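Student: Structure for the following, please:
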Amino acid sequence: MISKNTDIGLLVLRISIGGLMLFHGVAKILHGISFLTENMGVIGYAVYIGEVLAPLAILLGWRTKIASLVFAVNCIVAIAVAHAQDIFSISDHGGYALELLMLYILGAVALFFTGAGKYAVSTTNKWD
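Tutor: Alright, predicted model coming up:
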């Protein structure tokens, strides 16, 4: 009989989307987000929540469902604010122009419905 390793799969998904988005958040911390705050005001600082705090929570498996929802909304806002012109576009390499953001969104939505799995810091709260 083949054993399903769903919890390991959820861990890999959490590491993938949380870890990779964290690079974007750290880059904004290191280089500043003045380009966002100049155009969006105080709301520009919400990027830190969506690209640093939510990915960290996803990585750790702490309140994964709510963190994934925040993460997905952050990506949707990024599309609306910075990539709206690419919604129906193909990249120069033949792929969907927004494929990375869509992978982030769909991965976050999957985690919203499944939770973090058993390899997580917290597993007993309804938002885990």
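Student: Please count neighbours and contacts with C-alpha atoms only from this point.
Tutor: Noted.
Student: For stretch 30-42, buried residues please.
Tutor: Neighbour-count burial for stretch 30-42, with 16 or more other CA atoms under 10 Å as criterion, is recorded at 33, 36.
Student: tell me the centre residue of the protein?
Tutor: Centroid-nearest residue in the chain: Phe71, 4.1 Å away (criterion: CA atoms, centre = their mean).
Student: residues touching the nearest residue to it once chain neighbours are set aside, list them.
Tutor: Counting by CA to CA, 6 or more residues apart in numbering, Phe71 lies nearest to Gly50, which is 5.1 Å off, once chain neighbours are set aside. Neighbouring residues of Gly50 by CA atoms under 8 Å, 6 or more residues apart in numbering: 70-71, 73-75.
Student: can you pull the contacts of Gly25?
Tutor: Contacts of Gly25 by CA under 8 Å, 6+ apart are 47-48, 51-52.
Student: Report the separation between it and Glu38.
Tutor: According to CA to CA, to the nearest Å, Gly25 and Glu38 sit 18 Å apart.
Student: one more to put side by side:
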Amino acid sequence: MVNWFNRLMDRPDLGKLILRLAFSIMMMFHGWHKLIDGIENIQGMLTQHGLPGFIGYGVFIGELVAPLLMVLGIFTRPAALVFSFTMLVAYLLIDPGSVLTLTKVGAWGAEDIAVYFFAGLAIAFLGSGRYSVMKNPDWR
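Tutor: Prediction:
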């Protein structure tokens, strides 16, 4: 019974696809929101930290372009690293003090950003697998 179940569930390429789709699509909602409502808040946070506001446009790369590439399975590893870097920047801008806190429901204060960050790293190490719009594995 266990061997049958293990054989049934042994689908690493499907697992990679599910991981890519889940985190990429959820992140694209964040990017879409910024596309519709603007990035003035992000630009304000950047300028408060002494950085130029135009850097805020990079959020579109990290929250729309990189996740779209990950969904399609194109340059998955570099896109996933950009995805994770975006989460690192978000963490540093929003609340670096949250790393030592718990929320009202007992969650780690930096949990939401950390989940995306580590998912991006996992995708970078795993790659796209065979489910990609690119046939050439060098482009996956």
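Student: hmm, back to that, taking the contacts of Gly25 of the first structure together, which two end up most distant?
Tutor: The distance between the two most remote of the contacts of Gly25 of the first structure (CA to CA) is 7.8 Å, for Val47 and Val52.
Student: okay, stretch 55-75 of the first structure sits on what stretch of the second structure?
Tutor: Here stretch 55-75 of the first structure aligns to the second structure at residues 67-87, judged by TM-score structural alignment.
Student: Look at that stretch and report the distance between its end residues.
Tutor: OK, stretch 67-87 of the second structure end separation, CA to CA: 12 Å.
Student: just to revisit the earlier point, which of the contacts of Gly50 of the first structure lies closest to Val42 of the first structure?
Tutor: Proximity of the contacts of Gly50 of the first structure to Val42 of the first structure (CA to CA) peaks at Asn74, which lies at 14.9 Å.
Student: Report the secondary structure state of the closest one.
Tutor: helix (DSSP: H, G, I helix; E, B strand; the rest coil).
Student: any idea how far the residue nearest to it when sequence neighbours are not counted is from Ala108 of the first structure?
Tutor: Sequence neighbours aside, Gly50 is the residue nearest to Asn74 of the first structure in space, at 5.2 Å (criterion: CA to CA, 6+ apart). Remark: distance between Gly50 of the first structure and Ala108 of the first structure (CA to CA) = 12 Å.
Student: Can you pull the residues that touch both of these two?
Tutor: Phe71.
Student: Kindly list the longest helix within the second structure.
Tutor: Determined from DSSP state H, the single longest helix within the second structure is helix 12-37.
Student: measure stretch 87-95 of the first structure end to end?
Tutor: 12 Å.
Student: Give me the range in the second structure that it lines up against.
Tutor: The aligned range for stretch 87-95 of the first structure is 99-107, by TM-score structural alignment.
Student: Now do the matching stretch: distance to the chain's middle.
Tutor: Here stretch 99-107 of the second structure shows a centroid-to-chain-centroid distance of 22 Å under the convention CA atoms, centre = their mean, to the nearest Å.
Student: for Ser128 of the second structure, helix, strand, or coil?
Tutor: Reduced to three states by three-state DSSP, Ser128 of the second structure is coil.
Student: Check whether it really touches Met70, as I assumed.
Tutor: Yes - counting by CA atoms under 8 Å, Ser128 of the second structure does reach Met70; the two are 7.5 Å apart.
Student: For Leu68 of the second structure, which non-adjacent residue is spatially closest?
Tutor: That would be Ser24: by CA to CA, 6+ apart, it lies 6.8 Å from Leu68 of the second structure.
Student: What's the local residue count around the aligned partner of that neighbour in the first structure?
Tutor: Taking TM-score structural alignment, the alignment pairs Ser24 of the second structure with Gly18 from the first structure. For Gly18 of the first structure, the neighbour count with other CA atoms under 10 Å is 28.
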